[in-house]
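S.K.: Sequence and computational prediction follow.
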Amino acid sequence: MRGSGQIVNRRRMIAGAGAAVLGTLLPGGAGAGRATDNALLPKLTDGRHWRIGYAETMPYGNYAGTLASIVKGLDALSWLNGAARMPYDAGQTDSQALWRWLSAHDLGPRIRFVADGWYGGLDQAPAEPILQRLESGGDIDLMIVMGTIAGRKLAVDRHSVPTLVFSTTNAVAAGIVAAAEQSGRDHVWAHVDPQRYYRQLRIFHETFGFRRLGIAYENSPAGRAIASIADIEAMAGQLGYELVARHVQAPAGPDDQERYYADLAAAWSDLAQRVDAMYITFGRWSLDRFPALVRVFQERGIPTFSQLGPEEVAQGALMSVARGDFDGIGQFGASVIARLANGERLADMRQIYFDTPTIAWNLAVASRMGYRPAMSALLAADNIYTSLRAVP
């Protein structure tokens, strides 16, 4: 069992039944499997090693999980060794502790994780010190970047250090890459899943058949990109629901956070009176504040879907789409690094990858709303939560 109130991961127990149910809602097949191409095996013969740095938007389980799985993928491809000893626990959000271990251990002659090359908090911290370091071209050969905000700040033309961006909402809409298929720049690459939010909204609409969907986001080019508003608007046209939007200015810094929480609470309270479903887009709240914020929808019986993922379902959203593990994206990311190190151009590399997701439910939220999910939906779920945090 992992985490308070969560039923143990059910993938191994009901994989067959879950896949059958999800088959009616999700496109079949993942975008890539385990690579066995000889082009991915090390070809370096001159003793060179790749010095890797890392940056992330904020602490988040997807970031740490993706990083750990990339390391495992590189181990499987013989680019490093010892990944099995890595101190990573499923669900952990602390990538810095993982980085400290990686940089302190000898994992072979080909790859080094730069000890002072970890950067966090780019949702509010300036990127200038990192950009100056990359411009100098001195001690980092490759940057692994996690999140839309960090990607927008670092995947720029001020430097030429190869930059791989993962875990964005929409890398194309955010301007990180020029297109889904290829990045358009020699030093930038980003993982892209063009159908991710289409799948989310289709599942949500198939489940509840809502007519008025609420969303709240910052109405700026960056805010619209982070929330993938273009995809949400496109699906409104396809599925025939009305979007009811409220705009909330993102916090300018730590001193502006409480203003943001007050504005967000007001926006959500207003939407709870006007919509019959709520799509909770990516925001700047901490998870410990989320239960109090989302309670307004529970009390009015409004179903909520978290764009972010199961972390918010554990804290009070009704449902989301879960990723069973990070093995697939880790293998995909490791293959990109291997091809780059063997001399291929990032601009020519495939960026699209998706693995078949499953649904996360919070049954305590459903009970509070007076809603009973269908047994078929529960069979398709990989993460089920059964408790709610007490809210003062």
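M.R.: Structure received. Residues are numbered from 1 along each chain as shown.
S.K.: Going by C-alpha atoms from here, please, whenever you check contacts or count neighbours.
M.R.: OK.
S.K.: Run through the residues that contact residue 52.
M.R.: 111, 112, 113, 114, 117, 140, 141, 142, 143, 144 (Cα atoms under 8 Å, 6 or more residues apart in numbering).
S.K.: Pull out the buried residues from the helix or strand hosting residue 235.
M.R.: Residue 235 is located in helix 229-239, with elements delineated by DSSP states H and E. Of the residues in helix 229-239, 229, 231, 232, 235, 236 count as buried by neighbour count, 16 or more other Cα atoms under 10 Å.
S.K.: could you dump the residues you listed to a markdown table with distance to residue 263?
M.R.: Formatted as a markdown table, the buried residues of helix 229-239 follow (distance: Cα to Cα, whole Å):
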| residue | distance to residue 263 |
| --- | --- |
| 229 | 20 |
| 231 | 25 |
| 232 | 22 |
| 235 | 27 |
| 236 | 25 |
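S.K.: quick check, nearest of those residues to residue 135?
M.R.: Residue 135 lies nearest to residue 229 out of those, by Cα to Cα, at 32.8 Å.
S.K.: how about the helices in the protein?
M.R.: In chain order, the chain shows helices spanning 11-22, 61-76, 95-104, 128-136, 148-154, 196-208, 221-227, 229-239, 257-272, 290-299, 310-314, 327-341, 363-369, 375-379, with DSSP state H as the criterion.
S.K.: Who are the packing partners of the first one?
M.R.: With contacts defined as 3 or more Cα pairs under 8 Å, 6 or more residues apart in numbering; DSSP states H and E, the secondary structure elements packing on helix 11-22 are helix 375-379.
S.K.: Put this next to the first one:
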Amino acid sequence: MLTYEDSPQEADFRAALRAWLAGHTPAGPRPLGGPERAAFDTAWHRALFRDGWMGLSWPADYGGRGLPPVYEAVLADEVGAAGAPPVPHSAFLGRALLHHGTAEQRRRFLPGLLSGEEIWCQGFSEPDAGSDLAALSTRAEPAGTGYVVTGRKIWTSDAAWADRCLLVARTDPGAARHRGLSALVVDMGEPGVTVRPIRQANGDEEFNEVLLDGVRVPAGRVVGRPGDGWRVAMTTVAYERGPADIGFSSRYARAIRRLAGQAAHADRPPAVRRAVARAFVHTEMLRLHVLRSLSARSDGAPPGPESSVDKLLSTRTEQLLYQVAMDALGTAPLLGDEGPALFDYLYSRAASIAGGTSQIQRSIVAERLLHLPRAR
């Protein structure tokens, strides 16, 4: 768990949250995937919002509570300690509207996104433009009072049951790669939108291919100015990459506690116990780094390129943690005898790709934090 000295207000908040979780954590395991998990997560999202636990650092005008960012970390921390389902992470998409949207867009979209009444997905990656987002080819061409969008997105999480998509498309083919992009809010029920689920190695169908064939988008759905798409996208992924914002730290802490209990058995070989200890060190390192990141953000500034450090650390921790879990459990996960262990391991392999590959994160750290020269 995150550890710091709570202020009296934070201590009261933590106690109230802990009491609420004791009476509201869903019984039974979270479904491993598909529409069942989507329905489960939506119900949990709405329960958290209903009782005031979503959007803690969002402005009150849009359904939040206007609290400092540390309260978001306390929420993720206590949810993890209680063994409750993860805090819904889709709210990071709302940060794009909070920072760049018009007043009308915020009033229209943010309450539904935060409450879970409207499910959102993120239309960034394409078959030939994954981590190199500026290479995307989806076009949004001016037409009447709006745009017509044509293209193809892939690895779009939750698209099969999403109501809206924050999509980045090219609106000015003649501009430089990073300057010709715009961010648009697309209704997933519009004519011309086709969603094709992608079945993953773990059996889940969280990711999807999204085809856009002449999809009409009103001009009022452009987030920021036309040509601001790169800036909007970078704001979005900065929040997406932070373990404090999406609750990774608490999830890893829960997993390592479970592993430590299993490794303590007398029949576990010393190599397994050493591997669990190594995973614990990585989990602890991430916890301390999250505290440092939260401290740096205590003045209300949004995350910047330093979130790439967060992403690299959480990727390494996740993959090591679930690899150690597989090693510690032997053949049981392969036989289906250890619940989500195999599912989590297979899913963790994508951690070094999702939200921007580890190679891209290292380049950001080198260029924007360490100011190293580009290779020629």
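M.R.: Now that the structure is in, tell me what you want to look at. Model, not experiment: these values are computed from the prediction.
S.K.: Overlay them and tell me the TM-score.
M.R.: TM-score of the superposed chains, computed with TM-score structural alignment, normalised by the length of structure 2, equals 0.28; 174 aligned residues with a Cα RMSD of 6.6 Å.
S.K.: so the helix holding residue 235 of structure 1 versus helix 196-208, what angle?
M.R.: Relative orientation of helix 229-239 of structure 1 versus helix 196-208 (axes from the mean of the first three to the mean of the last three Cα atoms, to 10 degrees): 40 degrees.
S.K.: who wins for proximity to residue 188 of structure 1 among the helices of structure 1?
M.R.: helix 148-154 (9.5 Å).
S.K.: remind me, longest strand of structure 2?
M.R.: Assignment by DSSP state E gives strand 208-218 as the longest strand of structure 2.
S.K.: quick one: residue 200 of structure 1 from residue 322 of structure 1, how far?
M.R.: With distances taken as Cα to Cα, to the nearest Å, residue 200 of structure 1 is found 10 Å from residue 322 of structure 1.
S.K.: now residue 129 of structure 1
M.R.: Taken as Cα to Cα, the span from residue 129 of structure 1 to residue 322 of structure 1 is 35 Å.
S.K.: go on, residue 61 of structure 1?
M.R.: 12 Å.
S.K.: now the strands for the stretch 151-300 of structure 2?
M.R.: 164-170, 181-187, 193-197, 208-218, 222-223 (DSSP state E, counting those that start in this stretch).
S.K.: same for the second one, what does it pack against?
M.R.: Think strand 181-187 of structure 2. strand 164-170, strand 208-218, strand 222-223, helix 229-240.
S.K.: now the angle between strand 181-187 and the second one, please.
M.R.: What it means is strand 208-218 of structure 2. 90 degrees.
S.K.: residues of the lengthiest strand in structure 1 that come out buried?
M.R.: Assignment by DSSP E gives strand 111-119 as the longest strand of structure 1. Within strand 111-119 of structure 1, the residues that count as buried by 16+ other Cα under 10 Å are 111, 112, 113, 114, 117, 118, 119.
S.K.: so what's the fifth one closest to, chain neighbours aside?
M.R.: In other words, residue 117 of structure 1. Nearest residue to residue 117 of structure 1, sequence neighbours excluded (Cα to Cα, 6 or more residues apart in numbering): residue 53, at 4.5 Å.
S.K.: Likewise for the last one?
M.R.: Spatially, and ignoring its direct neighbours in sequence, residue 119 of structure 1 is nearest to residue 55 (4.5 Å; Cα to Cα, 6+ apart).
S.K.: Count the residues that sit near that neighbour.
M.R.: 25 (other Cα atoms under 10 Å).
S.K.: Wait, it touches residue 142, no?
M.R.: No: with contact defined as Cα atoms under 8 Å, residue 55 of structure 1 does not reach residue 142; the gap is 11.1 Å.
S.K.: Take the helices and strands packed on strand 181-187 of structure 2 and write them to JSON lines, including mean neighbour count and distance to residue 75 of structure 2.
M.R.: Shown next, in JSON lines, are these (neighbours: other Cα atoms under 10 Å; distance: least, Cα to Cα, whole Å):
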{"stretch": "strand 164-170", "mean neighbour count": "25", "distance to residue 75 of structure 2": "26"}
{"stretch": "strand 208-218", "mean neighbour count": "20", "distance to residue 75 of structure 2": "30"}
{"stretch": "strand 222-223", "mean neighbour count": "26", "distance to residue 75 of structure 2": "29"}
{"stretch": "helix 229-240", "mean neighbour count": "22", "distance to residue 75 of structure 2": "16"}
